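[1] sequence and predicted structure, then a few things I'm wondering about:
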Amino acid sequence: MSVPETFHGWLAHDAKAAQGNLQWQSFAPKPFAETDIDIKITHCGICGTDIHTLRSGWGPTHYPICVGHEIVGHVARIGSASSRRFQVGDRVGVGAQAASCLRADCEECSAGMEQHCGKGFVGTYNGQYRESGYWSMGGYADYVRVPAPFAVKIPERLASADAAPMMCGGITVYAPLKKNGAGPGKKVGIVGLGGLGHFGVLFAKALECEKVVAISRSRSKAKDAQAMGADEFIATSEDEKWERKHSRTLDLIVSTVSSPDMPLSGYLRLLRTNGQFIQVGAPEDKLPAIAAFTLIAKGCKIGGSQIGSPREIEEMLRFAAEKGVRPWVQQRRMSEANRSVVDMEDGRARYRYVLVNEDHAKL
């Protein structure tokens, strides 16, 4: 399978790209290393991180940039150091991380926590490879080049359109659910019912939690949450005294929202003694302040979680295939990337857009 010397993708040249001003252009990928693979992209999910990055919401973005880190495609080229793991034609996925230092003396990498590597973390886009100085480019494109350790095989029973948004959106909630004890006998709340939150409900139900509670501002998505498996629904802007009514009912809350106005103290009131609140939504500003006694009185913990390691992604994909977890996706043609980015920003996705490269796959 031949690979072109230059790739093509939807490039952003400034913050206005988030308004639907991406341009389909050629770009030079990082120089090919023997530890790399090239992937012929068939599908790429649209993630909220894409929007934040396009508009430089989390800090200055290195333009021009091709975003997209929920990538599925087929291996088109393999470096000699990667030939034991992959063969040309294998269906693989890439999430939000493209590299880490992978050194034996790195506490995180040696422990299988590559996503927390402080010495060599490179995002799948908007990250700089130290060896070459090239900036990483993502999956709104025809091809992507990444170090092979950060690609994973897709189980046969998972459709590519379903697997793509799991590469970031899915693992972002699966990892904290698993790490913090979600399972039989546990009562779990998921704050926000967007792209991340709907994965939270699906995975919490598949993990056989005793109770899954969807928490949102309004009841507009209550029927959807029920169809996904939620046992209860809390609408914080509509349900009177919801904090008191549901006080001390949840063991774990995973928050996918990212607003400085979120009723954080109210969420913490829902936790039982020794309950945990895990933040995965990343705001462009600060989280609300809370009183110390909100934590002290019940021994609650607040924590955070960032994507997952390649090993965790593989585990999640096997679990999803075994349990039949299927995200709610809307497929769009890769040529419709600009409209899809705008619709994503406007909150129209139900619940994840997946771009399909019409030259490489059927819609």
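    Looks like it came in fine. Just so you know, these numbers come straight off a predicted model, no measurement behind them. Numbering: from 1, shown residues only.
[2] CA only for contacts and neighbour counts going forward, please
    Fine.
[3] roughly how far out does stretch 227-238 sit from the chain middle?
    22 Å (Cα atoms, centre = their mean, to the nearest Å).
[4] next, count neighbours for the residue nearest to residue 57 when sequence neighbours are not counted.
    Sequence neighbours aside, residue 284 is the residue nearest to residue 57 in space, at 6.0 Å (criterion: Cα to Cα, 6 or more residues apart in numbering). Neighbour count of residue 284, defined by other Cα atoms under 10 Å: 14.
[5] residue 264 is in contact with residue 290, correct?
    Yes. The pair residue 290 / residue 264 is scored as a contact, 7.2 Å apart, by Cα atoms under 8 Å.
[6] next one for the comparison:
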Amino acid sequence: MAPLKFQGWLGKTPEAAKGQMEWGEFEPKKWTEDDVDIEISHCGICGSDLHTLSSGWGPTPYPCCVGHEIVGKAVKVGKNVKHIKEGDRVGVGAQARSCLEADCPDCSTGLETHCARENVNTYGSVYPGDEGKSYGGYADYNRTNGHFVIPIPDGLSSADAAPMLCGGVTVYSPLRQNGCGPGKTVGVVGVGGLGHFAVLFAKALGADRVVGISRKAEKREDVLKLGADQYIATEEDSKWAASNTRTLDLIICTVSSAKMPMAEYLSLLKPKGTFIQVGAPDGGLLPAINAFILIGNGIKVGGSFIGTPQEIQEMLQLAVDKNVRPWIQERPMQDANKAIVDMEEGKARYRYVLVNENYGKH
């Protein structure tokens, strides 16, 4: 086949996050027989894209093509990749490679996302040696290690599947890892792109009660339509913390703010309850936590990071089995600059998905 022409929306300075990406060609990582080339039909917009474009989480190796909620068609498959064949509909999430060595304490135990030896993001990373850089999905093509390329099951549209590959699994993983299911009550702090997935998957996993928690009452109707049993508006519902003390087994927090009312959130947990942080603020700082709140109630506080390929496959199948459908708005790939500005302004309800005009009909 003729060589593929890799081109996409490139961020060249932090100003790119303000809608100043430029369309252009880029050189993908050097091809190996472990890789898969994907003709991109859809790519979700994630908050991580904006943080990276602006160098909010640290210096970005510009030029950078963001996008790690990629769905498309496998058009070239390395000889060492056995679970994908050319023509398959596939997806890629936020991770492009780990060391995958048999003696790795992380990769050998299904913890590829935490590999300390090698952890390459789908975009904005430099591969070891001379393999080049990773480029994401605001583009026509993507090249990723086959281990992190996931078959998309029938029964799930490409547009629905795309934002699940990062946004969905980022909350699905901690829900599964922390016992969400029948008999549990779950709170979701911040019902935006991530949080709306947390409501959907908490219900799909069988939680008895799901409570959406956000600052303003304006999302109440939406969150209840998503399947939540209750909604708390922290800036408008009087005595919300006192009224809901010790009612939740698990809280998933998607908010990335150093100013959130952490003590009040923790007061919502039952004794031995668990608070899991998934939102990642610029600078990394969260509000101080009073040790006596943890000690007095036996509360556990932790964090969670994306999800493994196995978890992504489980999540996608659950979405098919339980008819989980995210609330998305499709945007043309050519309008990516406007879409990221709208995303930053909080206009998404609740996830934007870019549709490639060239390949989006597949």
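    Here it is on my side, so go on. Predicted model, so just to flag it, every value in this text is computed and none were measured.
[7] and residue 290 and residue 264 of the first structure? Which one has more around it.
    residue 264 (16 against 13).
[8] what is the aligned counterpart of that one in the second structure?
    Matched by TM-score structural alignment, residue 264 of the first structure corresponds to residue 262 in the second structure.
[9] wait, that match touches residue 287, no?
    Yes. Using Cα under 8 Å, residue 262 of the second structure is in contact with residue 287, at 6.3 Å.
[10] any idea how far residue 183 of the second structure is from the match of residue 264 of the first structure?
    According to Cα to Cα, to the nearest Å, residue 262 of the second structure stands 25 Å off from residue 183 of the second structure.
[11] try residue 109 of the second structure
    29 Å.
[12] report the contact partners of residue 49 of the second structure.
    Residue 49 of the second structure is in contact with 66, 67, counting by Cα atoms under 8 Å, 6 or more residues apart in numbering.
[13] next one: residue 140 of the second structure
    Taking Cα under 8 Å, 6+ apart as the test, what residue 140 of the second structure contacts is 6, 7, 8, 39, 40, 41, 356, 358.
[14] from residue 154 of the second structure, how far off is it?
    Using Cα to Cα, we find residue 140 of the second structure at a distance of 23 Å from residue 154 of the second structure.
[15] name the SS class of residue 322 of the first structure, please.
    helix (DSSP: H, G, I helix; E, B strand; the rest coil).
[16] that one: how many residues sit nearby?
    13.
[17] just give me the match in the second structure for it.
    Match for residue 322 of the first structure (TM-score structural alignment): residue 321.
[18] next: residue 55 of the first structure.
    Match for residue 55 of the first structure (TM-score structural alignment): residue 54.
[19] please report how far that match lies from residue 285 of the second structure.
    18 Å.
[20] for residue 5 of the second structure, same thing?
    Applying Cα to Cα, the value for residue 5 of the second structure to residue 285 of the second structure is 41 Å.
[21] also residue 314 of the second structure?
    In terms of Cα to Cα, residue 314 of the second structure sits 32 Å off from residue 285 of the second structure.
[22] residue boundaries of the helices in the stretch 151-300 of the second structure?
    Along the stretch 151-300 of the second structure, the stretches classed as helices by DSSP state H, counting those that start in this stretch are 158-161, 167-177, 193-204, 220-226, 240-243, 262-267, 291-297.
[23] which residues of the first structure does the first one align to?
    Spelled out, that is helix 158-161 of the second structure. Under TM-score structural alignment, the match for helix 158-161 of the second structure is residues 160-163.
[24] give me the residues contacting that stretch.
    Residues contacting stretch 160-163 of the first structure (Cα under 8 Å, 6+ apart): 42-43, 72-73, 93, 154, 317, 326-327, 329, 331, 354, 356.
[25] okay if I get the helices of the stretch 151-300 of the second structure as CSV plus distance to residue 96 of the second structure?
    What follows is the helices of the stretch 151-300 of the second structure, written out as CSV (distance: least, Cα to Cα, whole Å):
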stretch, distance to residue 96 of the second structure
helix 158-161, 18
helix 167-177, 15
helix 193-204, 21
helix 220-226, 31
helix 240-243, 41
helix 262-267, 33
helix 291-297, 36
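[26] what's the closest of these to residue 100 of the second structure?
    helix 167-177 (20.2 Å; Cα to Cα).
[27] now do the closest one: everything it contacts.
    Contacts of helix 167-177 of the second structure (Cα under 8 Å, 6+ apart): 46, 193-195, 197-198, 201-202, 252, 276, 278, 304-307, 311-312, 315.
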